[in-house]
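Novice: Next input, structure requested:
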Amino acid sequence: MIQLNGSDLTLQQMKGIIYDDEFVAINPDSMEKVRKSREAVERIVESGDTVYGINTGFGKFSDVRIKDKDVDELQLHLIRSHACGVGEAFPNVVSKAMIVLRMNALLKGFSGVRPCVVERLRDLANENIFPVIPSQGSLGASGDLAPLSHLALVLVGEGEVHYRGKIRSTKEVYHLLGYEPLTLKAKEGLALINGTQAMTAMGVINYLAAERLIDQIDWIAAMTLESLQGIIDAFHPAIHEARGYPEQMEVAERIRAITSDSKLITHQGEKRVQDAYSLRCIPQVHGASRQSLAYVKEKLEIEMNAATDNPLIFDDGKTIVSGGNFHGQPIALAMDFLKIAVAEIANISERRVERLVNPQLNDLPGFLSPDPGLQSGAMIMQYVAASLVSENKTLAHPASVDSIPSSANQEDHVSMGTIGARHAHQIIVNAQKVVSIEMICAMQALEYRGSSLASISVQNLFARGRKVVPTIIEDRAYSKDIEALATWLSRDQYDWTIQHKTISS
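Specialist: From the prediction side, this is the model:
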């Protein structure tokens, strides 16, 4: 069980909650802060003071005073009118992450919601009730208004949820579980939708997938290096220490460790003096992407524990300030950085695929074909990899450099961070397929070389990979092989960070 307090939620804990179904609990001290913040809102309502989001309209309507009798109704109108997202729904893991992140933000005690709102979010997370949330429609400033409104609809008993493998009406699921819909009170609707939890939730999923991929690519590149009888001298520690990037040094050390007992690895001058950049510069390129991931991780873990709604309530209600913490620029930039980092992993992977299949660049059978000419072998797999990396280049265009004014120009600069996060996800999916193609080709090339000559670590990876994709003895439709290996890479529980010196059975 993971206890949330609004302050120290980590990516590792999020992984446990969304993928391993660890229960979430509420820190009692944090809930006390929620109660005090709510008391402050109720005092404002009783006093009749005009405060944005409590008894005013929203956006351009912020100067419109709402009658006291309509304050609660205002919140329901807000949720319903803003729930206009379009497109495919976010995956359930993103929906669950949004619930947990919104709950964690409210537990900071700056938002003025009642404890029952936080408790209902907890129940949704623990019961695996996933709101159906359209993925398109957020500008990433004023918060992820449209996506979070679809989440908030579920709290009031409206909208749809994914529950026990089926999409159902929220009303039906509440009836099954004996839940009563919440009636939102002053400020609660705004507190639920003014935030960056859609882009941050998608960012969490992206980071966890990219982190896994960045570990896997070193291993697969090592297999390619062995298959092409690559030169290990380029990974000498002195070279990388001379430059000074820790991540570059780490990648070089991993490649050296993985290939340490290989009989296929060569030294400069034995077969050639230098390898092409896609082999020789593995530490520099992979290492730079690792640097980017470290930046993304830092920003996500700050945002996961941030108060991002507006206004915020401080000093037991003595200070209520309207600001702009809902602006998603920090996550927008991080997601754009992540897009480029992962796209580059796919770019260099595709270049290694070309070196594996092109008979003008190696001494292997053309396109790794079992019968060159009659059979095309891996020829079109390289085409697919090239197509995917080209698609990634368009998706990698920074979303954060765009802005379109909204709400009658009151909200005149927005982040587009949720678009960046969605595009980052697609780049990662594409990259997983490119990396899978590299591994398929590297395994086939390794068979031609003699897999028993590879290092024990690479033999171990080869044995695991062959359980997913069998050897190519005759042309077949390879799309299922690519998809199967990409799925395996995205789900496998193998610890890619350590060395295994015995071959798996």
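
Novice: Only C-alpha atoms from now on, for both contacts and neighbour counts.
Specialist: OK.

Novice: which residue ranges form the strands in the protein?
Specialist: 2-4, 24-26, 86-89, 130-131, 134-136, 160-163, 166-169, 312-314, 319-321 (DSSP state E).

Novice: T471: which of these is closest?
Specialist: Closest approach to T471 among the strands of the chain (CA to CA): strand 86-89, 36.7 Å.

Novice: For the residue nearest to N128 when sequence neighbours are not counted, grab the count of nearby residues.
Specialist: Leaving aside its chain neighbours, N128 sits nearest to Y163 (6.9 Å; criterion: CA to CA, 6 or more residues apart in numbering). Residues near Y163, counting by other CA atoms under 10 Å, number 18.

Novice: now do M443
Specialist: 28.

Novice: which residue packs closest to it, ignoring adjacent ones?
Specialist: Going by CA to CA, 6+ apart, M443 has F462 as its nearest residue, at 6.3 Å.

Novice: How about N27?
Specialist: Here the residue nearest N27, using CA to CA, 6+ apart, is N5, at 5.2 Å.

Novice: returning to that earlier point: could you dump the strands of the chain to TSV with distance to H240?
Specialist: Below are those laid out as TSV (distance: least, CA to CA, whole Å):
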stretch	distance to H240
strand 2-4	40
strand 24-26	43
strand 86-89	44
strand 130-131	47
strand 134-136	42
strand 160-163	49
strand 166-169	52
strand 312-314	48
strand 319-321	50
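
Novice: Mean neighbour count, these: which tops it?
Specialist: strand 130-131 (a mean of 30; mean count of other CA atoms under 10 Å).

Novice: what's in contact with that strand?
Specialist: 92, 95-96, 124, 150-151, 154, 159-163 (CA atoms under 8 Å, 6 or more residues apart in numbering).

Novice: Let's compare: structure for the following, please.
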Amino acid sequence: MVELDGHTLTPEAAARVMLAGEGVRASPDALSRVSESHRRLLVRISQGGPIYGVSTGFGKLSRVSIPPEDFGALQENVVRSHAAGVGAPLSDEAVRGMLLFRANSLLKGLSGVRPEVIELLLGMLNAGVYPVVPEQGSVGASGDLVPLAHLSLVLLGEGRARFRGEELPGEEALRRAGLSPLSGLAPKEGLALLNGTSYMLSLTTLAWALGRRAFQAALLSSSLTFQALRGSTAPLDERLHEARPHPGQIKVARKLRELLSGSSLTDSWKGDVQDPYSLRCLPQLLGPVLEALLWVEERLRIEMNSATDNPLIFPDGEVLPGGNFHGEILAFSAEALAVALAELGAGCERRMSLLLSAEERGLPPFLSPEAGPSSGLMLLQYTAASLTAENKVLSHPAAVDSIPTSAGKEDHNSMGATSAWKALRIAENVISQVALELTCARWAVALAGEEGLSPATKAPYERLSQLVPPPGPDRYLGEAIAKVREAVRSGEVSVGGL
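Specialist: Predicted structure coming up:
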């Protein structure tokens, strides 16, 4: 059970909630802060004067005054009018993240909402009521308005939601879960629900979590490939990396030395003084990926414990308008993550190509014991190459462009929602590329002599051998590849310690 207080949520804990469905609860102290924030907002309203999104319209309509009798209707209207998304619905994992991050942001106690709003968000998360949220529609500033509007409709008993695998009207999904919709929205609550970065944050966190698992599995796949190709360990020498002391490079070199220690396969091919880059430069290739993952993790940690709506209500009673909803930092994070993961996958494809054409290192063409009548694993590299090409296109940054909205009042948008969507797509592709390399490596090691494996890689290889049949005549391997992919995605097949 993860306790939320608006301050201490970690990307690791968030990933458990999103990917494994771990439960959550709100800290009582945080809920008390929320109640006090709502009270401060009501006091400020009673004093008169304009408050953006409470007594005014939204966006370009901020100069339009709203009478007090319409304050509640204003909040419900913004939810209904802004639910204008299109495209395929988000996965349950991504929606869990949106519910989690919106609740945790509101728990900081700076948004003016009532505790019951947060309690319903968390009740839906724990009960498995997942609003149907179209994946397209956010421009990554003023918050993720469109996707969060679709999510918020269900709190009103409207919209649609999935419950136990069935798509239902929002009110019915809540009823079946034993929950009740809000009877209405108090001042600022619609705006507070919509005006945040929860969509961008959810997709980027998912991409980071899956990317980290892909990285950990790639350490295994590359170390198995290294041994099957009888690679030279001289480029892993500690002295080389101390001469260029990037932290990620040093850590990866150290980890590879540990993984390969005791192997009788390495350093056993004497046909050249240097291996190809995808083997020789593994620390220089994987080290920057590790550093990118660590950099993005810290950005996510800050963002998921931030108040990202507008305006904010501070303990001294002052209501300040600002721009914490702007997703530029998440856009940059998602773009950096996308590039790093695309390169991780590209390295897998290159090492697969080496494995499939390593006759001079003692492996048969395409790892087929009957090359000619059988094509072996030839086409696995085709699939990896197609994913590499897709990742190259998806790595083109969305964050270097901006399209103004709301009649120019919102004149610079981050487009970070597109950045996050791309990063997640790349992460899923890279999971597949690592699985493909692992499948090739399983056959290659069997052909090279698995008895020569290093002690550190024997147990993971044995697990891999349970998922992938041994080398032999051509057969359908789609189910085996899918099993390996799921093992990578779940974190079952990986190397820890980094």
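
Novice: could you measure R213 of the second structure against L201 of the second structure, distance?
Specialist: 18 Å (CA to CA, to the nearest Å).

Novice: correction: T457 of the second structure
Specialist: On the measure of CA to CA, T457 of the second structure and L201 of the second structure end up 35 Å apart.

Novice: out of those two, which sits in the busier spot?
Specialist: Neighbour count, other CA under 10 Å: between T457 of the second structure and L201, L201 has more, with 29 against 21.

Novice: The residue nearest to N27 of the first structure reaches M103, doesn't it?
Specialist: No: contact criterion CA atoms under 8 Å: N5 of the first structure and M103 do not qualify, at 9.3 Å.

Novice: more neighbours, these two?
Specialist: M103 (25 against 22).

Novice: mind listing what that one touches?
Specialist: 118, 121-122.

Novice: Among the residues you listed, which one lies nearest to L9 of the first structure?
Specialist: Here the nearest of the contacts of M103 of the first structure to L9 of the first structure, counting by CA to CA, is R122; it sits at 14.7 Å.

Novice: now the spatially closest residue to the closest one that is not a sequence neighbour: how far from L4 of the first structure?
Specialist: Counting by CA to CA, 6+ apart, the nearest residue to R122 of the first structure once its immediate chain neighbours are dropped is V24, at 6.6 Å. As for V24 of the first structure, its distance to L4 of the first structure is 7 Å (criterion: CA to CA).

Novice: Check A83 of the first structure too.
Specialist: 27 Å.

Novice: Repeat that for S451 of the first structure.
Specialist: When S451 of the first structure is compared with L4 of the first structure (using CA to CA), they lie 49 Å apart.

Novice: dump the residue contacts of the closest residue to L293 of the first structure other than its chain neighbours.
Specialist: Distances taken as CA to CA, 6+ apart place L338 nearest to L293 of the first structure, at 6.6 Å, with adjacent residues excluded. When contacts are counted by CA under 8 Å, 6+ apart, L338 of the first structure touches 292-293, 296, 424.

Novice: Tell me the one of those residues nearest I17 of the first structure?
Specialist: Distances from I17 of the first structure to the contacts of L338 of the first structure, taken by CA to CA, are shortest for V296, at 20.0 Å.

Novice: any idea how far G287 of the first structure is from that closest one?
Specialist: Taking CA to CA, one finds V296 of the first structure at 14 Å from G287 of the first structure.

Novice: ok so, going back, of all the strands of the first structure, which one comes closest to G195 of the first structure?
Specialist: Counting by CA to CA, G195 of the first structure lies closest to strand 312-314 out of the strands of the first structure; the figure is 11.7 Å.

Novice: That closest one against the second structure, how far on average?
Specialist: On superposition with the second structure, the mean distance recorded for strand 312-314 of the first structure (mean CA distance after the TM-score superposition for the first structure) is 1.0 Å.

Novice: Residues in contact with that strand: which ones?
Specialist: With CA under 8 Å, 6+ apart as the test, strand 312-314 of the first structure has contacts from 37, 40, 109-112, 319-323.

Novice: How far off centre is it?
Specialist: Strand 312-314 of the first structure sits 30 Å away from the centroid of its parent chain (CA atoms, centre = their mean, to the nearest Å).

Novice: I figured P370 of the first structure hits Y448, correct?
Specialist: No: between P370 of the first structure and Y448 there is no contact under CA under 8 Å: 9.8 Å.
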